[in-house]
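In: predicted model, plus sequence, below.
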Amino acid sequence: MADAEKTQTKTEEVEQITDHREKDYTLANPDTLTKYKSASEIAQRVLAEVTKAAVPGATILSLCQKGDELLEAETAKVYKGKKISKGIAFPTTVSPNDILTPYTPIASDAAEAEIVIKEGDVLKIQLGAQIDGLPGIVADTIVVGAASDEAKELLLATHYATEALLRLLLPAEAHPNHTEEKPYKAPTSYAITQTIQKIADVYGCKVVENTTSYDITHNEIEGKKRVVLAPGENMARSEGSPEVNDVWGVEIWLSKGSGKVKNMTGKRATLFKKTDVKCSLKRESARKTYNEIAKKFGAFPFGLRQLEDERTAKMGVIELVRSNILRSFEVQCDKDGALISRIYITAAITKNGITKLAAPPALDLEKFTSEKKIEDEEILKLLELPLKQDAKKKKKAAKKEVSA
């Protein structure tokens, strides 16, 4: 944790200056970016440890428990003595094969607790840390052991779709092709969906309906702005667009089936998120559960197993969900039972481009190969675009434009 300790030292002086006034939680404040980076570094390290532990015979529950223990331990080591919140921004979840949504079983459900990982399983691992309400969240899709041709195609499609989406989210000010003479116009969410689907088609995949990326703000991972790919009927559409100084949770969901999802029968929701709704609660179990949630998690998602008493929590959340005080993440899967992938990247947008704050390791393109190749020239050009521009070169180019 040497890097994290150095980060802490660097920000102490800034904190002393800002503590006496209202904090600026935008990227205009260098301290904000430092905290996002610290949380993201922790998330990436914990993801690496959980991935390492994902071997045949290990239970999904044990991986989730391991990830959460590490997140708590690592965040406890930074910003010691500071009166700021820190801890888990997203509990460790492990979703196998056809399960799309973040899945986190509980110990008191014997059948769920005993689910083991098998050779060839495709796992979506997601987790996140937060420092001062500024989260770094990451999700990766991995294959346990040897990958089938189908799994290889899915991961290749996911890799290229993610890289394309990041570039399509670049606002004009940060885009390498933007000039005063020829201003860049950001694509619509429909155009983005079409481009991502073209990439998916190459590898026999579909964009999962309602794939959504949100802007991230202080204490909130689902901001007011969102980009929705392949929106289903009666579902929310895209709203707002990425801007310089934004932080976004960029997601890609792909399926080897139809891209349609359904709720899984026999699997209870164990992941929840507090809403802004307030109302009086009738049951003692609901009041007790709510007070613990508000104190420990705020508006960040949490799993039932993170609560002190699972049995009381299981009863308490029933009334909280019915009253819309909590939103439940229903366990959803592919309608066809097909493999599904999910990637989540916490990304910062500056005037020089996009920085991946928390991101999964780059896919090993020597290990994951396929006879299928992207041949569309426009998509290949898009993938070649740099996510970030050299600040000095950009300054020189701007000077040339002014003098021309």
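Out: Ah, there it is. Numbering: from 1, shown residues only.

In: from here on, just use CA atoms for contacts and neighbour counts.
Out: OK.

In: show me where the stretch 251-400 of the chain has its strands.
Out: In the stretch 251-400 of the chain, the strands defined using DSSP state E, counting those that start in this stretch lie at 261-263, 271-274, 302-303, 326-328, 332-334, 340-350, 353-358.

In: including distance to Asp98 and mean neighbour count, could those strands go into TSV?
Out: Listed next are the strands of the stretch 251-400 of the chain as TSV, based on distance: least, C-alpha to C-alpha, whole Å; neighbours: other C-alpha atoms under 10 Å:
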stretch	distance to Asp98	mean neighbour count
strand 261-263	9	17
strand 271-274	18	21
strand 302-303	20	22
strand 326-328	19	20
strand 332-334	5	22
strand 340-350	5	25
strand 353-358	25	23
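
In: for those, give me TSV that also has distance to Val78.
Out: TSV is the format used below for the strands of the stretch 251-400 of the chain (distance: least, C-alpha to C-alpha, whole Å):
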stretch	distance to Val78
strand 261-263	39
strand 271-274	25
strand 302-303	22
strand 326-328	30
strand 332-334	36
strand 340-350	20
strand 353-358	17
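
In: got another, please set it beside the one above:
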Amino acid sequence: MAEEKKEIDYTLANPDTLTKYKTAAEISNKVLNAVVELVKEGTTVLGLCEEGDKLLEDEISKVFKGKDIKKGISFPTTVSPDEIITPITPNPHDTNTPKWEIKAGQVLKIQLGAHIDGFAAIVGSTVVVPAVDAAEAEITGDTADLLLATHYVNQAFLRLILPPSLHPGAEEGKEVKPPTQTKINSVLSTIAKSYGCSLVENTTSYQFERNEIEAKKKIILAPAEHMKGEGHPEIGDVWGVEVAVALGESGKLKVSDNKPTLFRNTGTTFQLKRPTSRQVFSEVKTKFGQFPFSSRHLSDQKAASFGLIECTRGNLLRQYEILVEKEGKPTSKDFSVVAITKKGLSIITAPPAIDLEKVKSDKKITDEEILKLLEIPIGAPKKANKKKKKAGAAADAADE
């Protein structure tokens, strides 16, 4: 009698799961740093995206060699300048898609990711394009305000999703409930306003699962009237934490005229009529699963030009409409992946630590509740932290 195949545990209770997340994270973090180093005046968004994807593929090929484990890109390299908030990944085969030449002083959002066995490690960061020979110059003014707002919004958000048992008062036996999404929005909005900024509407953080970066639970920052989050982070969860900030008081978005090039399999079913559409969708399922992909990665661009349209209309694929800040204000975004454990957060991916000696602002956070929140350690219980740290230092240490 054939032996029954043992069901594999894909939760964090299986040490292999975290190992795969962290292996993918090493790749993602390494490639992000490499792409950031390539950012300079005169390069193009297309060039950065192509180089980033090549580096991702090269690094992915070096791990888990000879093992029957699927691995690949979980999020193609995207670079979004200034007011554009949607991840941008141009398709050079489409003459209607601009290459977006990069200029000094622009604010770029870079996002990318790898996966090992379906465990995705996506990371995103905001960088300012340096002027020639001015890479070490201080960043001041509105741009500094935007970067600092994003940094502290991100740090506060990570602390707000800590297990309640690690929040102040829990060790004294008090009942601590997870903050509501309304409370999360209130705290993060206050931080953004401290720097003359606002949260970008409908910025959504999702629970991650194997082969899925948009599971059922989600937190929506600055939600529109028809939008609402669902559930809350719990021990054993993995989350993709996304924060997006805009200069000024709006944070509202509008759809631009640029053609979408980023797509994702929705997991729904629909009977496609065109053979070319079926060909395209078959390639999507085989190569990308349910992870986002750039249209430039499809092998038959002629078939893709028609197939993507029918797949999108039939809701088999979702296209990422290119959204921009309504008033044309610069935007920023950070993306981290964290595992929630009994001891705190295990940071899987995180944007590079901000250099607080280089980014200077005359604005600061004054709300005492928020300053205390930023003092909470992320990775260990509060009682293990014998010396109190100042809010700024605690926030920086959490990035490490």
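Out: Ah, there it is. Everything numeric in this text was worked out from a predicted model, so none of it was measured.

In: TM-score for these two?
Out: With the length set by TM-score structural alignment, normalised by the length of the second structure, the two chains reach a TM-score of 0.90; 374 aligned residues with a C-alpha RMSD of 1.7 Å.

In: returning to what we had before: nearest to Ala172 of the first structure, out of the strands of the stretch 251-400 of the first structure?
Out: strand 353-358 (9.7 Å; C-alpha to C-alpha).

In: the second structure: matching residues for the closest one?
Out: Using TM-score structural alignment, the residues of the second structure aligned to strand 353-358 of the first structure are 344-349.

In: then stretch 300-317 of the first structure?
Out: So stretch 300-317 of the first structure sits over residues 291-308 in the second structure, by TM-score structural alignment.

In: and what of stretch 185-201 of the first structure?
Out: The aligned range for stretch 185-201 of the first structure is 177-193, by TM-score structural alignment.

In: buried sites along that stretch?
Out: Pro178, Gln181, Ile184, Asn185, Val187, Leu188, Ser189, Thr190, Ile191, Ala192, Lys193 (16 or more other C-alpha atoms under 10 Å).

In: which of the residues you listed fall within strands?
Out: Judged by DSSP state E, strands contain none of these.

In: quick one: end-to-end length of stretch 214-224 of the second structure, please.
Out: 19 Å (C-alpha to C-alpha, to the nearest Å).

In: please apply the same query to stretch 84-91 of the second structure.
Out: 17 Å.

In: distance from it to the middle of the chain?
Out: 13 Å (C-alpha atoms, centre = their mean, to the nearest Å).

In: and for stretch 145-156 of the first structure?
Out: Going by C-alpha atoms, centre = their mean, where stretch 145-156 of the first structure is centred and where its chain is centred differ by 22 Å.

In: do stretch 366-380 of the first structure as well
Out: With C-alpha atoms, centre = their mean, you get 25 Å for stretch 366-380 of the first structure.

In: do the same with stretch 72-80 of the second structure
Out: 10 Å.

In: once aligned to the first structure, how far is that stretch on average?
Out: Comparison of stretch 72-80 of the second structure with the first structure after fitting gives an average deviation of 0.4 Å (mean C-alpha distance after the TM-score superposition for the first structure).

In: tally of neighbours for Phe157 of the second structure?
Out: 19 (other C-alpha atoms under 10 Å).

In: residue contacts, the counterpart of it in the first structure?
Out: Matched by TM-score structural alignment, Phe157 of the second structure corresponds to Leu165 in the first structure. Neighbouring residues of Leu165 of the first structure by C-alpha atoms under 8 Å, 6 or more residues apart in numbering: Ile192, Ile196.

In: shouldn't Leu165 of the first structure be within a helix?
Out: Yes - counting by DSSP: H, G, I helix; E, B strand; the rest coil, Leu165 of the first structure falls inside a helix.

In: how much space separates it from Leu254 of the first structure?
Out: 13 Å.

In: just give the number of residues close to the counterpart of Gly81 of the first structure in the second structure.
Out: In the second structure, the residue paired with Gly81 of the first structure is Gly66, using TM-score structural alignment. For Gly66 of the second structure, the neighbour count with other C-alpha under 10 Å is 6.

In: so Pro223 of the second structure touches Asn202, yeah?
Out: Yes - if you go by C-alpha atoms under 8 Å, Pro223 of the second structure and Asn202 touch, sitting 4.6 Å apart.

In: where do the helices of the second structure begin and end?
Out: Remark: helices assigned in the second structure by DSSP state H are 15-38, 45-60, 141-160, 181-194, 275-288, 301-313, 368-373, 391-397.

In: figure out which of these is closest to Lys326 of the second structure.
Out: Closest among the helices of the second structure, using C-alpha to C-alpha: helix 141-160, at 16.6 Å.

In: quick one: the equivalent of Thr32 of the first structure over in the second structure from Phe293 of the second structure, how far?
Out: The alignment partner of Thr32 of the first structure in the second structure, by TM-score structural alignment, is Thr17. Distance of Thr17 of the second structure to Phe293 of the second structure, given as C-alpha to C-alpha: 24 Å.

In: how about Lys216 of the second structure?
Out: From Lys216 of the second structure to Phe293 of the second structure the distance is 21 Å (C-alpha to C-alpha).

In: repeat for His167 of the second structure
Out: 38 Å.

In: ok, Glu41 of the second structure next?
Out: 27 Å.

In: now do the same contact list for Lys22 of the second structure.
Out: Ala121, Ile348.

In: cool, Arg264 of the second structure as well?
Out: Neighbours of Arg264 of the second structure in contact, by C-alpha under 8 Å, 6+ apart: Gln290, Phe291, Pro292, Phe293, Leu317, Arg318, Gln319.

In: quick revisit: out of the strands of the stretch 251-400 of the first structure, which gets nearest to Gln389 of the first structure?
Out: Of all the strands of the stretch 251-400 of the first structure, strand 353-358 comes closest under C-alpha to C-alpha, at 6.2 Å.
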